[in-house]
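**Q** Have a look; sequence and predicted model below, questions after that.
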Amino acid sequence: MACKAKLMIPEDENCFGHLLLIEDLKWNSQIVHGLLLRKADPKTVTQVNGIKFIVGNKLIQFTAQQFCLITGLRFGKLPFIPKATNENCSLKRKYFSSNKPATLSDLHTAFIECTDDEDALKLGMVYFANFVLLGTEKHVLIDMRYLKLAEDLEEFDKYPWGAVSYAMTNASLLRAICAEYQRVKVPQKRKMPKQRGKRAQTRMRSGRPREYIIRGFGFALQVNTYPAIKYLM
């Protein structure tokens, strides 16, 4: 990944450094999908302190505290960040000065083509936050506040990225597998095609395909599930 190649710096000098040092962590959609099929009914089990799953006779919780321990990301109150403009943000002025709304695809292009080492690092931090921690797709508009935040890397490192990423992940997991999907207890077995990204697809007894996307940092849920994998089999 180009982002990882440009951000190979000591972990103690960057809030994302420890995540960049992780090797061979592969997304396993079967594990996550199997867990989501066992999501506890919010009508009978409260989800206030995180999402709960019933696997066998075990209750598995996925809380903000567990997310924090797994990811090592900072939590806390979100500070106010002014929106980046051509006047107050050099990154905006240099790479996204057009009046046309900029998407994350434009961020990808700017980061890959950037020849200034300092700007590349700043753009790379925003790139990592959006594509890895938030799981955002390329067609989504850039949150210009993050460009402004990246102007000061010390403040960027202090930002509670764990809280932002967990909120996105938690909301995505709560939405994943709609009520109609959950009514189907056993999906039909069929060969799963290879797909890019964190997508999972299966076919219901009605023959209609159902698809959902996990946003945020779903790897944290996957890691949290490892001790209970044997109960998913």
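**A** That came in fine, so what should we check first?

**Q** Please make it C-alpha for all contacts and neighbour counts, starting now.
**A** OK.

**Q** and the host helix or strand of residue 201, what other elements does it pack with?
**A** Taking DSSP states H and E as the definition, residue 201 sits inside strand 199-203. Counting contacts by 3 or more CA pairs under 8 Å, 6 or more residues apart in numbering; DSSP states H and E, strand 199-203 is packed against helix 29-36, strand 209-213.

**Q** so of these, which one's packed in deepest?
**A** Most buried of these, by mean neighbour count (mean count of other CA atoms under 10 Å): helix 29-36, with a mean of 17.

**Q** also this one, for the comparison:
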Amino acid sequence: MTTSKSGKKYPARLYPEGKCPLQSGSMNHNCHLANLQMVEEVVGLDVWESIKTSSVGVILRLKELNYTWSAKAVHHLLTNQLVVNNIHEIWSAIEGQPIRFSLYEFGDITSLNCEPFNINDEVEIDHKPFWEELGVSPSHGPMLSELQSLFTKIRNWSFEKRRMIGLLCVLSIGVLGISPDSRIPLDQAKRVLDIEAFDRYPWGRVGFSSLVNSVKIVSYEGRNKYTLRGCVHALFIWVYESIPGIGHEYGNHIEGNQVPLLSWYGSRGRINWDEFYKKEKSLHLKVTFLFFIIVFF
């Protein structure tokens, strides 16, 4: 157990402060929103606007913000993690205070459906003919690289088929955040053939699991970089939403948007954490938090 500067105790750090092997390392991720630009162009405006009103439309609206992603901000939190047994939560120490990222925060930030999976909600639909058009084995879900190879062919496809392609791309890029050569799970990919089945599925829970699992399996030993999956942008917005001083000092806030993920253009510059901590302590005696900060255990 570690004692905070407020005297409260909480679990030990994953590594001593400032001693994480990846302290000066770099982060990669697969949730590249710029990759959605080509998707928008090939599926057509009618399909793009349709997907924007779907259950994963927040990903497209985030892409259209052209906001600035900051890997350094997220890296700072991950290199200051606490040791927690809950595989569905990430805790970090911010200037002696613990802060949590869980399914609750992810759902609040993204507005994606994070309800529990319904084991009885099975999609009974024959996906094989469409998979044959895609050139994908019927026993597998498609890869983004396979979908991209079809981009020169699909412009004249029907609205329904172009929407299926678009939804599959959004799942790979924005929800699962997996590499172009990784397959979308078949049971999830088949849902694009039934828009109602697609929209009622808890894609937020899927995206959260992909993100947090990738954080949990990171090896910080003997390497200078690591790769995250999932919608990493939720982690960045978590920084702004939970530490208001950071948002005020470095962020570009968008007034009037009720979805936190769509409420920031991004950073005005690289965050200087040491300077920020000094300023916070001079103003408030400690770092202040807006929400997402709760009493540990």
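**A** Happy to help now that I have it. Being a predicted model, the structure only gives us computed values, none of them experimental.

**Q** can you put the helices and strands packed on strand 199-203 of structure 1 in TSV and add distance to residue 13 of structure 1?
**A** Below are those laid out as TSV (distance: least, CA to CA, whole Å):
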stretch	distance to residue 13 of structure 1
helix 29-36	32
strand 209-213	32
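
**Q** Quick one, which of these gets closest to residue 161 of structure 1.
**A** strand 209-213 (20.7 Å; CA to CA).

**Q** Find the nearest non-adjacent residue to the counterpart of residue 160 of structure 1 in structure 2, please.
**A** Mapped onto structure 2 by TM-score structural alignment, residue 160 of structure 1 lines up with residue 202. Residue nearest to residue 202 of structure 2 in three dimensions, not counting chain neighbours: residue 113, with 4.7 Å by CA to CA, 6 or more residues apart in numbering.

**Q** Just want to check the distance between residue 199 of structure 1 and residue 30 of structure 1.
**A** 10 Å (CA to CA, to the nearest Å).

**Q** and the longest helix for structure 1?
**A** helix 161-175 (DSSP state H).

**Q** and that one with helix 29-36, angle?
**A** 70 degrees (axes from the mean of the first three to the mean of the last three CA atoms, to 10 degrees).

**Q** For helix 161-175 of structure 1, buried residues please.
**A** 161, 162, 163, 164, 165, 166, 168, 169, 170, 172, 173, 174 (16 or more other CA atoms under 10 Å).

**Q** ok, the last one touching residue 51?
**A** Right, residue 174 of structure 1. Yes: with contact defined as CA atoms under 8 Å, residue 174 of structure 1 reaches residue 51; the gap is 7.4 Å.

**Q** where exactly do the strands run in structure 1?
**A** 51-55, 58-62, 199-203, 209-213 (DSSP state E).

**Q** among these, which is nearest residue 148 of structure 1?
**A** Per CA to CA, nearest to residue 148 of structure 1 of the strands of structure 1: strand 209-213, 28.6 Å.

**Q** contacts for stretch 34-44 of structure 1?
**A** 51, 52, 53, 54, 55, 173, 176, 177, 182, 225, 232 (CA atoms under 8 Å, 6 or more residues apart in numbering).

**Q** Try it again at 7 Å.
**A** Identification of contacts with stretch 34-44 of structure 1 by CA atoms under 7 Å, 6 or more residues apart in numbering yields 52, 53, 54, 55, 182, 232.

**Q** I only care about those that end up buried; give me the ChimeraX line for that.
**A** Applied in ChimeraX, the following selects the buried portion of these according to 16+ other CA under 10 Å:
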select :52,53,54,55
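
**Q** For the contacts of stretch 34-44 of structure 1, work out which two are farthest apart.
**A** 182 and 232 (16.4 Å).

**Q** Residue 38 of structure 2 matches what in structure 1?
**A** Under TM-score structural alignment, residue 38 of structure 2 pairs with residue 2 in structure 1.

**Q** What about the nearest residue to that match once chain neighbours are set aside, how many residues nearby?
**A** Nearest non-adjacent residue to residue 2 of structure 1, counting by CA to CA, 6+ apart: residue 112, 7.2 Å away. Residues near residue 112 of structure 1, counting by other CA atoms under 10 Å, number 15.

**Q** what do you get for the one 4 residues further on?
**A** Applying other CA under 10 Å, we find 9 other residues in the vicinity of residue 116 of structure 1.

**Q** What does residue 201 of structure 1 correspond to in structure 2?
**A** Aligned partner of residue 201 of structure 1 by TM-score structural alignment: none.

**Q** Setting the sequence-adjacent residues aside, check what's closest to residue 201 of structure 1.
**A** Here the residue nearest residue 201 of structure 1, using CA to CA, 6+ apart, is residue 211, at 4.9 Å.

**Q** Per the alignment, that neighbour pairs with which residue of structure 2?
**A** In structure 2, residue 211 of structure 1 lands on residue 225 (TM-score structural alignment).

**Q** didn't that match look like it was pressed against residue 75?
**A** No: Residue 225 of structure 2 is beyond contact range of residue 75, at 10.5 Å (criterion: CA atoms under 7 Å).

**Q** which residues do those two both contact?
**A** What both residue 225 of structure 2 and residue 75 touch, as defined by CA under 7 Å, 6+ apart, is the set residue 27.

**Q** Next up, the contacts around the residue nearest the centre of structure 2.
**A** The centroid of structure 2 falls nearest to residue 231 when counting by CA atoms, centre = their mean (1.6 Å). For residue 231 of structure 2, the contact set (CA under 7 Å, 6+ apart) comprises 31, 174, 175, 176, 177, 207, 211.

**Q** what's the counterpart of the second one in structure 1?
**A** What that stands for is residue 174 of structure 2. Per TM-score structural alignment, residue 174 of structure 2 is aligned with residue 132.

**Q** What number of residues are in the vicinity of that match?
**A** 18.

**Q** Let me see the contact set for it.
**A** residue 217.

**Q** ok, it to residue 95 of structure 1 distance?
**A** Residue 132 of structure 1 is 21 Å from residue 95 of structure 1, by CA to CA.

**Q** again, but for residue 200 of structure 1
**A** 35 Å.

**Q** and what of residue 211 of structure 1?
**A** 35 Å.

**Q** ok, now residue 88 of structure 1?
**A** With CA to CA as the criterion, residue 88 of structure 1 and residue 95 of structure 1 are 13 Å apart.

**Q** Among these two, which residue is more densely surrounded?
**A** residue 95 (18 against 13).

**Q** Give me the aligned partner of the more buried one over in structure 2.
**A** So residue 95 of structure 1 corresponds to residue 134, using TM-score structural alignment.

**Q** ok, now residue 68 of structure 1?
**A** Counting by TM-score structural alignment, the partner of residue 68 of structure 1 is residue 107.

**Q** Near that match, how many other residues are there?
**A** 18.
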